[in-house]
Every structure is written in structure tokens, then in C-alpha cells.
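Enquirer: next come a sequence and a model predicted from it.
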Amino acid sequence: MPSILAVSGSPSPASRTVSAVDHALSWLADRGHRTAHLAVRDLPAAELLAGARDTVAVREAFDAVANADGVIVATPVYKAAYTGLLKAFLDLLPENALAGKVVLPLATGGTVGHLLAIDYALRPVLTALGADHVLPGRFLLDIDIARSEAEGVYLAPQTEKRLIETLERFDGALDLRGIGFSAARPQLDAEAGDLALANGSPAAVGR
């Protein structure tokens, strides 16, 4: 089964973004995928901000990205864009680090006014890193995500439904990856277009 890495860029230790990512990875793991979660906030800040690529922690993070078949890139939206913490990590990645991978952007925010941050802020960077197929992604409202020690992660029913629909598309794209993106492109484009419409996104298919 494909291996999936989630890269989350929230600076908060009590992050709704991380809660949503853990929920998504649990769903994918239940379907047999190998999953891992790289929280950028756990990398040494001095190394990250200094652009140090040759340290043990940063090299291990690069290896985790390189070895993944699918990558979930998750971030809260601050000031209409993804976090500076995530940007610092993406800036360090080698050229074409996402080539050959299926990439799913996932964002959380306090208002639907931040919805377009996926397409206008995050997607161009993922494309610049060589991603062959970037799904339209999913935006989740903070108010729809909760976490407790007793019950774990809770998503509002409609949010849960939309996230699972997105993960099913991600899962399907990972399966198509095995036959090659060129051969699978018509189906990938059709599915991405359907998801963009469902998500209320103006994303151009295949960007």
C-alpha cells in the first residue's frame, strides 16, 4: 500500500490543524496505508530559520518527504495565507521534492473568507516543488473541530463527511499513481474538477 506523510505547519501545541490531520491519518491507516506525521514545529527552530539543510533533523524530514507516495500539506490560515513556519520548511525542500507524488492541501481557519488561501497561496508553492498532481484540497472551519482526551478528535458531521469525501479522492489518486500519471490524467482531471466544484473552489484542474 502507498505510504502517506502529513506535513503540518501549525505553531500551536493545541492545534485544530493537527487534530484534523491525525483524524485523516487514522482514516487512511484503517484502509491499510502506512502513515506518518511530520509536525514542522517539532523541528529545531534555529536550524529551520537559518536554512540549515545538513543537520540530522532536517535531513530526516527530507527523507520522510522523499519516501512518501502521497503528501498531505496542512496549515492553519493566518493573514489570508499559510503559516510562516510551513513556508520556512517548504523553502528548504530540494527542487522537485514533490515530483511523482499525490499532494493533498488541507487548511483550517476561523472563517470561510480564508477558503481561497489554498488555491492562491499554497497551491502555487506545491506546484513549484514539482508535484505531479495536487488535489483541490479541503478547507475546514475551526469551529467544526474539537479534541478531548476522552473522545479524541471530533468533527462536526458535515465536516466529517466532506473530509472523508476528500480522503476517498486522495486514496483513489494514489491508486492511479501506480499506473502512471500520464495514463491516468483524464480520470484524475475529472475527479479533481468534481472535487473543486464540491469544495466551492475555483482551482484550475491539474495546476
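Expert: In hand now; what should we look at? Residues are numbered from 1 along each chain as shown.
Enquirer: going forward, measure contacts between C-alpha atoms and count neighbours the same way
Expert: Fine.
Enquirer: so what's Gly109 up against?
Expert: Neighbour list for Gly109: 76-78, 139-142 [criterion: CA atoms under 8 Å, 6 or more residues apart in numbering].
Enquirer: so which of the residues you listed sit within strands?
Expert: In strands, defined here by DSSP state E, the members of the contacts of Gly109 are 76, 139-141.
Enquirer: which one of those has the most neighbours?
Expert: Using other CA atoms under 10 Å as the neighbour criterion, Pro76 leads the ones in strands among the contacts of Gly109 with 30 neighbours.
Enquirer: in this protein, what residue sits furthest out from the centroid?
Expert: Ala150 (26.5 Å; CA atoms, centre = their mean).
Enquirer: what's the spacing between the residue nearest to Arg41 when sequence neighbours are not counted and Val18?
Expert: Closest residue to Arg41 apart from its sequence neighbours, by CA to CA, 6 or more residues apart in numbering: Pro11 at 5.5 Å. The gap separating Pro11 from Val18 is 10 Å, by CA to CA, to the nearest Å.
Enquirer: between those two, which one's more packed in?
Expert: Legend: neighbour count by other CA under 10 Å for Pro11 and Val18, higher for Val18 (26 against 19).
Enquirer: surely that one meets Ser8?
Expert: Yes: taking contacts as CA atoms under 8 Å, Val18 lies within contact range of Ser8: 6.6 Å.
Enquirer: presented hereafter is structure B, for comparison with structure A:
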Amino acid sequence: MRLRAFYRKRSQPRVFLEDTTIMYDIVIISGSPSNASNSHGVLGYTRRILESHALSTHLISVRDLPLKDLLHAQAESTAVRGQTELLAHAGGIIVGSPTFRSSFSGVLKTYLDLLPDGIFAGKAVLPISSAATLSQIGDFEAAIKPVLTDLGAHKILPGLTLLDSQIEWSEDREIRLPDNIDHSLHAALQLLAQNIRK
């Protein structure tokens, strides 16, 4: 499926020379505690889809931020502030995490608590998660929506949860999805592309 609605002939971020601000079409927040997790892998796959359709992206892997900044709520640290500025200028946001105990990861909650009020205002936000069982479908979305709303998001798109059993890793650590799940992911990204702030 081609993301026709927001196709451009480039996938490089825009740079405003007067203040050196970089603007990505979409910033992806991975709240997985492990870069080898299914949810992180799906977000990486999602990023490749977007960039193959000329949408510039940036990935924030929360687990790679300095632990002391997260533990001590150092919102003004160089590492955290730099990512916050990219979020503030993004056209759209994807937030992802494994489903943990009917909610999302603690490291993602810790990071989101560092963000300033209203940072997601005017942006389309797409929640994506992985879950171990059918009974967990919808738990991530229900838990994350109030947090996103508190951060100013009013355009929260229908989320997508993938079961761990639907996510296959190839020998070279590439994600493979069943055709129907892949189609659902592309459809969700199509909707995000249509709704990102231009």
C-alpha cells in the first residue's frame, strides 16, 4: 500500500536556518525497555515504511536516554531537552510500548511525565503496541489516551495493537507480519499521513 496522501520527493527533515530548528514529519517514541522487543521492532519497521514513502522520521528510544535524567526528572538536561524540541516541531507523533499489566511500560510513563504541558497540541498521535494475549488488546490504548490528552493531544488516532504471536523475526532481525496485519498497519500510517500538521 502506498501512502499517497502525503507523498513528497524527499524524506529529509526540514531545517529552518534562522533558528536551526529541525522539523521531522513524524517523531516515533519507543517506550520499550529493550531494543530487542517486539514493540520496538514493529516501530522500526513502521519507520522504514514511512521513510520509503518520503516522510522524514526521528526515533526516540526512551531506554537509550540517560538513566539519571529519567530517574531524577531532569527535563532540562541536554539529552531530554533535545528530544523535547524535536517533538515540539514534529508534524505527527507515534507512541509505542509493550502492554504491561493492562497499561504501558514504566519507562515510557517516566519519560512522558518529563514533557511540557501542551507539547502534543495540534498534532496527530498514533498509539502502537504489542500484547501477549487477546485479552490485552485495547489495554495500552485505554491507558495511554488520558496521558496523551494531558499533553495536549486532541487528535488521537485509532490505535493498533499487534499480538506477539503475529510478529515474526527473520534471521537478519527484520520484522515480518501477516498480510492482514501489515495492511492494518499501512492503513493506520495512511491515516496518520493525512492528519499530520503541515
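Expert: Okay, I see it. None of these values were measured; they are calculated from a predicted model.
Enquirer: tm score of chain vs chain?
Expert: The TM-score (TM-score structural alignment, normalised by the length of structure 2) is 0.84; 176 aligned residues with a CA RMSD of 1.5 Å.
Enquirer: in JSON lines, list the contacts of Gly109 of structure 1 along with distance to Asp91 of structure 1.
Expert: Listed next are those as JSON lines, based on distance: CA to CA, whole Å:
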{"residue": "Pro76", "distance to Asp91 of structure 1": "18"}
{"residue": "Val77", "distance to Asp91 of structure 1": "18"}
{"residue": "Tyr78", "distance to Asp91 of structure 1": "18"}
{"residue": "Phe139", "distance to Asp91 of structure 1": "23"}
{"residue": "Leu140", "distance to Asp91 of structure 1": "25"}
{"residue": "Leu141", "distance to Asp91 of structure 1": "27"}
{"residue": "Asp142", "distance to Asp91 of structure 1": "27"}
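Enquirer: end-to-end on stretch 115-124 of structure 1?
Expert: In stretch 115-124 of structure 1, first residue to last residue: 15 Å (CA to CA).
Enquirer: same check, this time on stretch 33-47 of structure 1
Expert: 31 Å.
Enquirer: what range does that stretch cover in structure 2?
Expert: Alignment of stretch 33-47 of structure 1 against structure 2: residues 55-69, by TM-score structural alignment.
Enquirer: mind listing the strands for structure 2?
Expert: 14-16, 21-23, 26-30, 57-61, 92-98, 124-131, 155-156, 160-163, 168-169, 175-176.
Enquirer: let me have the ones you listed in JSON lines, extended by distance to Leu148 of structure 2.
Expert: Formatted as JSON lines, the strands of structure 2 follow (distance: least, CA to CA, whole Å):
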{"stretch": "strand 14-16", "distance to Leu148 of structure 2": "25"}
{"stretch": "strand 21-23", "distance to Leu148 of structure 2": "20"}
{"stretch": "strand 26-30", "distance to Leu148 of structure 2": "12"}
{"stretch": "strand 57-61", "distance to Leu148 of structure 2": "16"}
{"stretch": "strand 92-98", "distance to Leu148 of structure 2": "9"}
{"stretch": "strand 124-131", "distance to Leu148 of structure 2": "8"}
{"stretch": "strand 155-156", "distance to Leu148 of structure 2": "8"}
{"stretch": "strand 160-163", "distance to Leu148 of structure 2": "16"}
{"stretch": "strand 168-169", "distance to Leu148 of structure 2": "29"}
{"stretch": "strand 175-176", "distance to Leu148 of structure 2": "27"}
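Enquirer: the counterpart of His186 of structure 2 in structure 1: what's it in contact with?
Expert: Counting by TM-score structural alignment, His186 of structure 2 corresponds to Ile164 in structure 1. Ile164 of structure 1 is in contact with Ala24, counting by CA under 8 Å, 6+ apart.
Enquirer: now Ile164 of structure 1: how far from Leu106 of structure 1?
Expert: Ile164 of structure 1 is 12 Å from Leu106 of structure 1, by CA to CA.
Enquirer: ok, the aligned partner of Gly84 of structure 1 in structure 2 - how many residues close by?
Expert: Counting by TM-score structural alignment, Gly84 of structure 1 corresponds to Gly106 in structure 2. Neighbourhood size, Gly106 of structure 2 [other CA under 10 Å]: 14.
Enquirer: report the contact partners of the residue nearest to Arg41 of structure 1.
Expert: Taking CA under 8 Å, 6+ apart as the criterion, Pro11 of structure 1 is in contact with 40-41, 85.
Enquirer: corresponding residue for it in structure 2?
Expert: Counting by TM-score structural alignment, Pro11 of structure 1 corresponds to Pro33 in structure 2.
Enquirer: Ala183 of structure 1 now?
Expert: The criterion is TM-score structural alignment: under it, Ala183 of structure 1 has no aligned partner in structure 2.
Enquirer: secondary structure class for Ala183 of structure 1?
Expert: Put simply, Ala183 of structure 1 is helix when judged by DSSP: H, G, I helix; E, B strand; the rest coil.
Enquirer: next: the one 10 residues further on.
Expert: Per three-state DSSP, the secondary structure class of Gly193 of structure 1 is helix.
Enquirer: separation between it and Thr108 of structure 1?
Expert: Here the criterion is CA to CA. By it, Gly193 of structure 1 lies 21 Å from Thr108 of structure 1.
Enquirer: who has more neighbours out of the two?
Expert: With neighbours defined as other CA under 10 Å, Gly193 of structure 1 and Thr108 compare such that Thr108 has more, 29 against 20.
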